[in-house]
Structures are given as C-alpha cells and as structure tokens.
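Novice: Structural data only, the sequence is not supplied:
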C-alpha cells in the first residue's frame, strides 16, 4: 500500500524570501541582538533561548510598530500558492512548521487556504513591559535540543511506516527535522547539512522547483 505524502514546510526564509525574526532585529536594532543571533547559528545557545532573549529586548510599547513592520516586510517566495494548489490536487497533506511568531505568521498566511490547525509556530505575550515569546509546541522526550517550536516532535506524529515525510527548509531550525524526513528540499544553510549527512535532498530556489520535482517523483 502506498504511503500518504506529507510536507512539513518552514516559514522564515522558506515560504518568505527573508528571515523575518532577523529582519525585525536588524530594523529595530535592540542592543545585543546580533550577538544572540550569532550564538544561535553557532549552536552556543538553543533556538528557544536565543529567540526568547532577542524579543525580550523589545519593549511592548513598540507592539504595533513591530507587528506592522513584520507583516509589511514580508515577500512570499515564488510558486507558494501553486504548491498549495498542487498539494490540494494531489492529496498531499501540507503543514507549516515555523520557528516564527504568531503575530506575523498567522496574518501573512491568512491570504492562503491553510487551516490554522495546520500552522505550527510560537506564541507571543505583549502584556508585560517587554515582548515575551511563548512555546506551545515544545520538544518531546525524544528531543533535547530546546528547539522552542520542535519540528521533530511534530514529524514524529506522522510515523514513517504510514507517511512519506517531505521537509522544506533553509536553516538551523530545520537541521533535526531533515534527519527524519524521507525527502528534503533545501536551500541556504540546510544544503550544507544535507551534503555532510548524505541526506536525500534537492536544492531549490522557488516553489516551482519543488512542484516539478514532486511531479517527477510521483510519475516514476
């Protein structure tokens, strides 16, 4: 019996052209943000710790300014709507698995036909003096990486014996998930990891590349 195909798709730097968290930090320039980004990239601190500490640098008095910039700064990667249409047509289950934050992920994706329950991301709390990030999708007992939004925990909910698991991503937040996937579509930092670990991957620049490869695999 053939397996069900499922896609786990990153948001920042994948669905969007730019990394929105880094873009927010670069724009507002809270003191110390760049050192935190560097520590996350080089795995000196966890993603959860790094992202939490970055947003804690921003006062909630800037709430609307931060939200408006985050949403207004987004460019969607070419072919995304067509990929969703392909998945609908070919019965491929599509999940967004994002290390991004709800206040920009949900509004940006609201223009696309993705049920909110298929979007996994981090939460936010603007009730205190500084922005606090919440982590509704933390690591399970199989992951000790303190991911914040744990992609491997979500992937494990779809067992390999029943699903052909396809990951689309670009960065450090996708590293662990890529190791569990049957097929990886990679760009940027993720390409190097896939090479080093000899994973089954295809490089891509836009979602038309992904559709073409999925179609080729389906017709083999």
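Specialist: Yep, it's here. Values in this document were obtained by computation on a predicted structure and should not be read as measured data. Numbers count the residues shown, from 1 in each chain.
Novice: hey, let's count contacts and neighbours off CA atoms from now on
Specialist: OK.
Novice: What distance do you get for residue 142 to residue 197?
Specialist: 20 Å (Cα to Cα, to the nearest Å).
Novice: this is the comparison structure:
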C-alpha cells in the first residue's frame, strides 16, 4: 500500500459481500409477470440499471415487503471471512464503504450484524407507501458519469480525491468496472475479473475475504 496516502476501501454488496445477486434472486423466486423481458433488456444494455430495476420492482405489490425481506435474509449467504476482514480494517484504521446497487430494505438488515456505520453504506432506497414498490435513488450519477447507474459507484469514489487517498475497490460484476478504472487497486472475481482481463486493468483475484485480508497484510509489510 502507498504509505503517503490514506487507504480507503469501496466494496460491492450483491455477489461480493453476499454469495449471490439478491435482486436477481428476488425476481426469479417471486416471478412477477413481465420481469423477464425487462431483465433481458438490462443485460443487453437496452435499459439502464436505474430504469430497469425500477420497472421490475414496480411489478411487485408493497404488501409483499416482509415476505421479500424474509426470503432475502433466508437465502443470501455472507462470503467467508467478511467479519474478520472488517476487524482487520478497524485495527488498521482503514475506512470501509459499501457501494451497492441493492435496496436498503434488504441491504441494511443483512449488514446489521457487522456494525458498519450507516453513513458508510451507499445503496438505493424503497418506498412502500403506494400499491407497488417504488425504488428511490439517493445517490445518482454526477456530471462525470452518463450511464444512469441508479447508485453511482464512481460518484462516491470521486468524493475521495486520488491525490489524498489510495482507492481500493472490491467487486464481482460489470457494474463495478467503471470504479475499477478509477481504483489504485482492484480485488475482483467472476465477471469483473473477465472484464479486467479483457481491457488490461490490473487486479488481484479473490474468493473469500480472507484472501483479501492476507494480501493487505502482505502489502503492509512491503
């Protein structure tokens, strides 16, 4: 690590902290009528993430909030080593931020056991006051991003100037790739690794948070 700069970590949630993508799991389990063509359009980049996710959740009644929450809490496993990794970061004084395209009503309960400050968790919101679930977008793209992310990870990262911070990204999917291009170091798995390889972005592969913890310890000794 660069001793002249303050390390700061930005970590994806779905498929990174958790073992699978919870939005995909919700849609495949509850199967609201009309979700499949919307999901296909998101994957083919015909729809932005913000627009597509908003449309899919609008197919679900607000009355299902507890049922959906219980389903996610019951099936979303936490990746091995996450708690130990957070303890290591706290011991070293390294700030940790969750940058998630997930929704607060399942992200916050899943993270509750880990005592991460709420102001360090960036994710989308949900409004259950109407008949259908309405997704809210408190962290939109800034002027430097035109991809209509919903929760814009690069906008969050730009709040920490490269001149002062060593920006470390942890992720697994294409939604993390723009952030990977801004980061000083990338820990990747799955689709993010494929994209980094394809476009020549340096990365360190991981499967568990113990892998990342060990690499950070080794980097600190060098």
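Specialist: Yep, it's here. Every value quoted in this text rests on a predicted model; they were computed, and no experiment measured them.
Novice: What does the TM-score come to for these two?
Specialist: Overlay of the two chains. TM-score (TM-score structural alignment, normalised by the length of structure 1): 0.97; 220 aligned residues with a Cα RMSD of 1.1 Å.
Novice: where along structure 2 do the strands fall?
Specialist: 6-11, 96-103, 121-127, 134-136, 165-171, 185-188, 204-205 (DSSP state E).
Novice: I'd like those laid out as CSV, including distance to residue 80 of structure 2 and mean neighbour count.
Specialist: Shown next, in CSV, are the strands of structure 2 (distance: least, Cα to Cα, whole Å; neighbours: other Cα atoms under 10 Å):
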stretch, distance to residue 80 of structure 2, mean neighbour count
strand 6-11, 15, 21
strand 96-103, 17, 23
strand 121-127, 20, 21
strand 134-136, 30, 21
strand 165-171, 14, 24
strand 185-188, 15, 24
strand 204-205, 15, 16
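Novice: any chance of those in a markdown table, plus distance to residue 71 of structure 2?
Specialist: Listed next are the strands of structure 2 as a markdown table, based on distance: least, Cα to Cα, whole Å:
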| stretch | distance to residue 71 of structure 2 |
| --- | --- |
| strand 6-11 | 23 |
| strand 96-103 | 14 |
| strand 121-127 | 17 |
| strand 134-136 | 18 |
| strand 165-171 | 24 |
| strand 185-188 | 27 |
| strand 204-205 | 30 |
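Novice: These: which one's closest to residue 213 of structure 2?
Specialist: Among the strands of structure 2, strand 185-188 comes nearest to residue 213 of structure 2, with 10.8 Å by Cα to Cα.
Novice: which helices and strands does that closest one pack with?
Specialist: strand 165-171, strand 204-205 (3 or more Cα pairs under 8 Å, 6 or more residues apart in numbering; DSSP states H and E).
Novice: Output the ones you listed as CSV; include the columns distance to residue 158 of structure 2.
Specialist: Formatted as CSV, those follow (distance: least, Cα to Cα, whole Å):
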stretch, distance to residue 158 of structure 2
strand 165-171, 10
strand 204-205, 22
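Novice: Quick one: closest of these to residue 68 of structure 2.
Specialist: Closest to residue 68 of structure 2 of these is strand 165-171 (Cα to Cα; 24.5 Å).
Novice: Report the aligned residue range of structure 1 for that closest one.
Specialist: Under TM-score structural alignment, the alignment places strand 165-171 of structure 2 onto residues 163-169 of structure 1.
Novice: Measure the mean distance from that stretch to structure 2 post-superposition.
Specialist: Its aligned residues in structure 2 lie a mean 0.5 Å from stretch 163-169 of structure 1 after superposition (mean Cα distance after the TM-score superposition for structure 1).
Novice: And that stretch, how far out from the chain middle?
Specialist: 13 Å (Cα atoms, centre = their mean, to the nearest Å).
Novice: next one: stretch 151-164 of structure 1
Specialist: How far stretch 151-164 of structure 1 lies from its chain's middle: 16 Å, per Cα atoms, centre = their mean.
Novice: Need the distance between the two termini of it.
Specialist: With Cα to Cα as the measure, stretch 151-164 of structure 1 spans 16 Å from end to end.
Novice: Show me what counts as buried in that stretch.
Specialist: Judged by neighbour count using 16 or more other Cα atoms under 10 Å, the buried positions of stretch 151-164 of structure 1 are 151, 152, 153, 154, 155, 163, 164.
Novice: Tell me which stretches of structure 1 form helices.
Specialist: Per DSSP state H, structure 1 carries helices over the ranges 20-28, 33-41, 47-55, 63-72, 80-90, 102-109, 151-156, 175-180, 189-197, 207-218.
Novice: same for the second one, what does it pack against?
Specialist: Which is helix 33-41 of structure 1. By 3+ Cα pairs under 8 Å, 6+ apart, helix 33-41 of structure 1 packs against helix 20-28, helix 47-55.
Novice: Which residue in structure 1 aligns with residue 119 of structure 2?
Specialist: So, by TM-score structural alignment, residue 119 of structure 2 is matched to residue 117.
Novice: Which one, of the strands of structure 2, ends up nearest to residue 59 of structure 2?
Specialist: For residue 59 of structure 2, the closest of those is strand 134-136, at 9.4 Å, according to Cα to Cα.
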